[in-house]
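Engineer: sequence and predicted model, in that order:
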Amino acid sequence: MWFRNPANDWHEALPVGNGYMGAMIFGGTRVERIQLNEETIWSGTPKPRIIAPDYVERKMKGRELIFDGKYKEAEELLYALKKEKYTGKDGVLIENVTTTEHGFETAGDIYLYFDSENEIEENYRRELDLKTAVVNSQFSRAGSNYSREVIASYPDKILAMRLQAKGNSKLSFEIKMKRPVMTGELIGNFVSPPKALINVYPAITEVRGDNYLVMKGQASDNGNKFEVHLKVVTDGICKSSSNSLKISKSSETIIYVHIVTDFYTKDLSNYAEKIVDEAIIKGYEQVHANHINDYKKYYDRVDFDLGNGNTNTKYPLDVRLRNIRNRIEDPRSYKGQLTDPGLISLFFNYNRYLFISSSREGTMPPALNYWNGSLYPAWYGRPTTNINQQMNFWSAEVIDLPELHLPMLQMLERFLPAGKEVAKKVYQSNGAVFPGRGLAFNYNPEFIYDTWNDAGGWFGAHFYSHYEFSNDKEYLEKHAYPYLKEMALFYLDNLIKHPTFGYLVTGPSYSPETAFILDGEHYEFANGITLSKAIIYETLKFTLEAAEILSVDKQLQKKIRKTISKLAPYKISEIYNKLQEWDKDYEEFIPGHRHNSHLYPIYPGRDITEAKPELFKAAENSLHHRLDNGGGWTGWSRAWVIGLAARFKDGNLAGEQIELLMRGQVFPNFFGAHKRGGHDVYDLGPNLAFPGVVAEMLIQSHHGYIEVLPALPATWKTGAIKGLRARGGYKVDLIWEDGKLIKVYIKSENEGICKLKYKNKLVSFETKANSEYNVTNELQISKRIAE
């Protein structure tokens, strides 16, 4: 993906990352900007929650008021409880949570100021090579050719930039590092600035020799301390001034950068200098080779081609996006053909690149913003848990990046003691719960609001998914089951019998982040929310299955079976013939809301399938009702709609939603966009979710069998994909032509029975471990022979 001009704006710059550090490369010819991030530069320090000793009694009073139909009284009580800051001496201290809304902050910028001739630049090109994770820019000026390339190496934990000049002129430039002290952007009425921004600390730049710069900083409001270490290796002359380095008479200069915070070490300077010096000793060529070899072992696992190859790069990305937005069709194309098939596969691969670049083993998981040029990003850049953090990892297993799922799962395991503390002290129950809708990666779960308690259960599905795609019983025993068990124990203690209908529900809760209308007023809180039903059922079901597989906790198994049989059923609206979002058939306050929470049991869950036709159809009606009223208007919401359309086997709707996403909800550099506060704000969610929802269009394995091409758009006439994973430990390659399956290749990682479905035909065949099978469009199976 390439451009003919330098980036004028952050949303045009090209990203690099290694899980620890990220950078946005602008490619300027006279001034180059490299904007820096480090994953643990977060504002504030953790502040524990203190609750009144009667907190749980008052919250349960809110539940009783809802059962009695006294919604206004319940709402007033619960809002007061949510905002309460208890100062009594008898308060209950919840130590392992934080009441601070921590913000993710930029590390700052490296600026290169070039001495340049008056002649204009020619032959400019700026590109990101997705196959190697290298950003390049090149141009000519005054008879000389200039080039730069930037990498973010995971194995060497280094950001490296090589600048070269060939011809009559040499490189001559000055290097400075800066960090903003103002927010630098306004989000309109989107969200109020965090109080932490009243305590922004100016960064200090130190010169430590003729080739060595260090910028020291701290995130606002006593947040993490950090240091940016930069060293230069050049064949020219490098001299230092009071706060910069000046390079002259150079044909090649290499800049090495490492960022460290006190989250990882208290000895910041020695730690960072050691990493930089080790990279310098290895040399750029070795660091470059290490980077590419490491990256390709992930990126090369999957390949996606929509029939036009992945080489439609004659036009720069901004032109290609403009063409699809303007619906400019190639005059050679026939009606019904995609405007630019390669653009979809490019976006698919770009988002795999972003995932590999932002989530690596041993690092923090990416939140709403892994790349961030501000002290004040939208939503503070933090992980919100009523969909956004989860959707960042929808792709992990199916696109064969299970190792990159682990940063989030390991973080959640670290937070389990906090979840257990909240369950015990706040709800006087067993198990674990993450209150509210946020996490603080560096510290603990947030306990700012206590309006929704199903984030932990939703995350449990990710643990079980990691097991299902591999059949790794050791992982199930040591990680997935212990986590799921804690979430199940909490639900078992907090389900309550509905006074009218007799089934089990939880509450008070809300359906993120919408409301319902009753007697002309709108309310948020209710009991028996559909999203809660779905997550509770799934948590109990997965816990039970895991316990059965491991042959443990027989009494718990018995209790779960009994409880599942008494859970509240899903309901269909008699008025609208759609799946109800609440336990009662309320009118929606915002019919076109961006959240599709009540459709969780369709996707990413799988409780409602074609096996329950009435519910399945009602849920499909719900999706169309949302869309008919303007739903899907944010990038992340549109990605969710694509996944839902795939599960409804509506390939044309999924394809239409992909086009809408790419036409109106991505920035010029392909980052996802969310319309808010009068303009677009960046959100990584649609990027990281996109490969996963596209994969759902091509294979599905949640039924107990592998279904191929379940939701193929009519416009995707010819294509191929290799390397997708299916539950049970299978790798799947597909080829189709003229909308019809040509061939399937199955590689089984385990011994067992593989079930495969295409259209209305289902076959089963026995597989051996590490064996490959060739399946024709008629589902005839043979052992695969090298071709």
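Structural biologist: Sure thing, it's come through.

Engineer: going forward, measure contacts and count neighbours with C-alpha atoms only.
Structural biologist: Fine.

Engineer: quick one: which helix or strand includes Y483?
Structural biologist: helix 481-494 (DSSP states H and E).

Engineer: just how off-centre is that helix within its chain?
Structural biologist: 25 Å (CA atoms, centre = their mean, to the nearest Å).

Engineer: what about versus this one:
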Amino acid sequence: MKNLLFYKKKAKAWEEALPVGNGRIGAMVFGNLKTERIALNEDSLWSGYPKDLNKKDAVEYLEPLRQAIFDGDHKKAREIANRDFHGHWSEAYLPFGDLIIEYSKSSKKGYIRTLDISTGVSVTKSDLLTQTVFVSYPAQLAVVNVKASEPISAKVTITSKLKHKCHTDADALIIDGQAPEICMPPYHNDGKVFEYGPQGMRFAGAVKVLGNAVFDEDSIVISNQTEFTLLVSLATNFIDFKSMPVGDPIPKALKYFENAKPYNELLKEHTDDFSSLFNRVDVDFGSERADVPTDKRLKQFKKGADDNNLIALLFQYGRYLTISCSRQGTRAMTLQGIFNPHLRAPWSSSYTTNINTEMNYWCTDICNLSECFEPFFEQAKNMCINGEVTAKDYYNCNGSCAHHNSDIWGASYPAGDPFGKTNSESYAFWQSSLPWMLNEVFEHYRYTRDEKLFEEMKPYFKKVLEFYNDYLIEHDGKLVTCPSSSPENTYNDNGVRGCLTYMPTMDIGILQEFFQNCREFGFDTPEIPDIPIGSDGRINEWAKEYTETEVTHRHVSHLYCVYPSAVEQSDEVREAAKKSLLKRGFDGTGWALGWKVCLWARLDEAENALKLIKNQLRPINPRGIRRPGGGSYPNMFDAHPPFQIDGNFGVAAGIAEMLVRGAIPKEWSGYAKGIKRKDGTELNIKFDKGKIYE
């Protein structure tokens, strides 16, 4: 039962359902063998359309804003930034809809539902029915196969929270829908927050049956069968980030059926493809309780059960979700990967590029899944292109820049309140997402040594370097970024709360690595300050030693220089980072726990990393009262809370880093093989009580 999630009861909440996907199509399987719900997503279904939402007079306020920051006038800086320097919210990733199967008979006897993460197949069984669900990358179809021990009937419908209509056409059930032109995040309720219009994206789905069926007006009726298979195809009329979505998506959806094969062939083709990626890596950490249902296993682990292979399962689940959510030719993973049930999702289920989008791809290369990285670079390219306008409109700079939030249309402006009425200073006015993203692309190159990629990266590095050559300004004899921030964190300066600053330590860490990478292309780079260490021996987060307003803040942005940076830091910086981490503590949101695992791994502190991994496995009840701090939902999705998938990838990257560096906790005895090193070799080790012996 290795690499298996299993449960003895159906999912009642979305965070209990089991995810399957092929990078483009996502499906959440609830396992209800009376009225089954399979929640569907398609990675290009977003609100909005390409538009220039940069504030055209923003640059007029740059110098007053800088002056207020240099003068330490935090109130004035906040007012200028929010009122005169703002942008607009990014667009939202949207749910496609639900496939509903109403079975004529049901039985609770012998019930079990499983997800085999080595094959990407979800199976729900009772003594009457066996329902198998997967989403095939080769066929680009979702597949639902039903076998029954006696003849049964079923009614199949498809619905959506979005504007839609359903009909049948010859041998297919069709859903034809419209995405909104406007979909604001749930925390913004001023003006038009959700509105349909002719320029919004269109989407379509089609369901066909392998087996005997009757197509009613808006449903499929299957009568007295012992086996049938549903093929589900999804599509939108999205073209690319710079083109208006035009055309009819229905023919596009129907075209995928040309890949249709008999069920057994579809299953083999899918499992061969999925397993070829998943089976590259194998780990075992010793003790396990794989015969216990996963939801109970999480609860018992929290109480101290000896189950180190639950950590191995968490690691492999991060790899599983990578394969399921990001493949060549798909869109980059959002805050929820490709799995989102909400119309106005938390943070719009978009791209938060001050940590979360980057974290989504931390485990691709080290976990031997380099093929899954491509969509990230594509998103970075789109933002680089749009960022040329942002660089001019906000900073009068050449080159390109982008801020903390983006979307399928490549948004690069400072995302926040479009009316400038609310306080966006802690997140919107940080301009360092592109050098971070390109650093991650260069790290991908270090693993792949793909010389074609090296040449492809070069013009984007040049473009972003041009921006920083223009943007950096001299202050107290040093070149600094301004305005900037340490993302989402605030400080106290003599009783005044602030966020905006010049040259926060995160910017130093990012540019330190970015300029190092630029020099690999032969570019000349500016000189910037070193990583600052404060009077208390910790890495200082801001340009000055301000008092922290939240010592245990979820972001550890100032420690970028240690992880994910590829720059080798001095022993002094590493020791200062350890002190900083100890002060931040061992709690936090789900993704914050993942980042801290990576940091302690990079610092060769196995036992501290293990504490955080165990905290990330704390069971979170999706139907209970939300508790502070992260953990894992019953389906092992990362709980911020709410659900954010980045924590799954962060902890997987951290565990891989521990193994590569030989930072193995004393509790672990077992082996690891297939994890990738940057020199192109693969890890193959055995260890006993934390000590490598082979």
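Structural biologist: Happy to help now that I have it. These figures come from a predicted structure and were not determined experimentally.

Engineer: packing partners for the helix holding Y483 of the first structure?
Structural biologist: helix 416-426, helix 455-468, helix 530-550 (3 or more CA pairs under 8 Å, 6 or more residues apart in numbering; DSSP states H and E).

Engineer: may I see those organised as JSON lines, with mean neighbour count and distance to I572 of the first structure added?
Structural biologist: Below are those laid out as JSON lines (neighbours: other CA atoms under 10 Å; distance: least, CA to CA, whole Å):
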{"stretch": "helix 416-426", "mean neighbour count": "22", "distance to I572 of the first structure": "33"}
{"stretch": "helix 455-468", "mean neighbour count": "24", "distance to I572 of the first structure": "23"}
{"stretch": "helix 530-550", "mean neighbour count": "22", "distance to I572 of the first structure": "11"}
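
Engineer: out of these, which comes closest to Y376 of the first structure?
Structural biologist: Each of these has some distance to Y376 of the first structure by CA to CA; the shortest is helix 455-468, at 24.9 Å.

Engineer: find the nearest non-adjacent residue to F648 of the first structure, please.
Structural biologist: Nearest residue to F648 of the first structure in three dimensions, chain neighbours excluded: E620, at 6.8 Å (CA to CA, 6 or more residues apart in numbering).

Engineer: could you find the counterpart of that neighbour in the second structure?
Structural biologist: Superposed on the second structure with TM-score structural alignment, E620 of the first structure falls opposite K578.

Engineer: can I assume L36 of the first structure is in contact with Y20?
Structural biologist: No: using CA atoms under 8 Å, L36 of the first structure is not in contact with Y20; the gap is 11.0 Å.

Engineer: where along the stretch 301-450 of the second structure do the strands fall?
Structural biologist: Using DSSP state E, counting those that start in this stretch, the strands of the stretch 301-450 of the second structure run over 351-352, 405-406.

Engineer: okay, those strands in TSV with distance to N382 of the second structure next?
Structural biologist: TSV is the format used below for the strands of the stretch 301-450 of the second structure (distance: least, CA to CA, whole Å):
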stretch	distance to N382 of the second structure
strand 351-352	13
strand 405-406	10
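
Engineer: so which of the ones you listed is the most packed in?
Structural biologist: strand 405-406 (a mean of 28; mean count of other CA atoms under 10 Å).

Engineer: the helix or strand harbouring N82 of the second structure against the first structure, how far on average?
Structural biologist: Assigned by DSSP H and E, N82 of the second structure falls within helix 74-84. Overlaying the first structure shows helix 74-84 of the second structure at a mean distance of 1.9 Å from the equivalent residues (mean CA distance after the TM-score superposition for the first structure).

Engineer: for that helix, name the packing helices and strands.
Structural biologist: Counting by 3+ CA pairs under 8 Å, 6+ apart, helix 74-84 of the second structure packs on helix 62-70, strand 496-498.

Engineer: in the first structure, what stretch matches that helix?
Structural biologist: Using TM-score structural alignment, helix 74-84 of the second structure pairs with 71-81 in the first structure.

Engineer: did I read that right, the residue nearest to F648 of the first structure in a helix?
Structural biologist: Yes: counting by DSSP: H, G, I helix; E, B strand; the rest coil, E620 of the first structure is found in a helix.

Engineer: surely it touches K649?
Structural biologist: No: using CA under 8 Å, E620 of the first structure is not in contact with K649, being 10.3 Å away.

Engineer: any idea how far V221 of the second structure is from W362 of the second structure?
Structural biologist: 45 Å (CA to CA, to the nearest Å).

Engineer: neighbour-wise, which of the two wins?
Structural biologist: Neighbour comparison, V221 of the second structure and W362: the larger count goes to W362, with 24 against 17 (by other CA atoms under 10 Å).

Engineer: tell me who's in contact with the corresponding residue of the first structure for the more buried one.
Structural biologist: The equivalent of W362 of the second structure in the first structure is W394 (alignment by TM-score structural alignment). Residues in contact with W394 of the first structure (CA atoms under 8 Å, 6 or more residues apart in numbering) are 604, 688-689, 692-693.

Engineer: burial measure for E361 of the first structure, as a count.
Structural biologist: Other residues close to E361 of the first structure by other CA under 10 Å number 16.

Engineer: so who does it touch?
Structural biologist: Contacts of E361 of the first structure (CA under 8 Å, 6+ apart): 19, 403-404, 406-407.

Engineer: next one: H625 of the first structure
Structural biologist: 591-592.

Engineer: what's the spacing between it and R322 of the first structure?
Structural biologist: From H625 of the first structure over to R322 of the first structure (counting by CA to CA), the distance is 30 Å.

Engineer: check E105 of the first structure too.
Structural biologist: According to CA to CA, E105 of the first structure and R322 of the first structure sit 32 Å apart.

Engineer: if anything else comes up later, I'll come back, but that's it for now.
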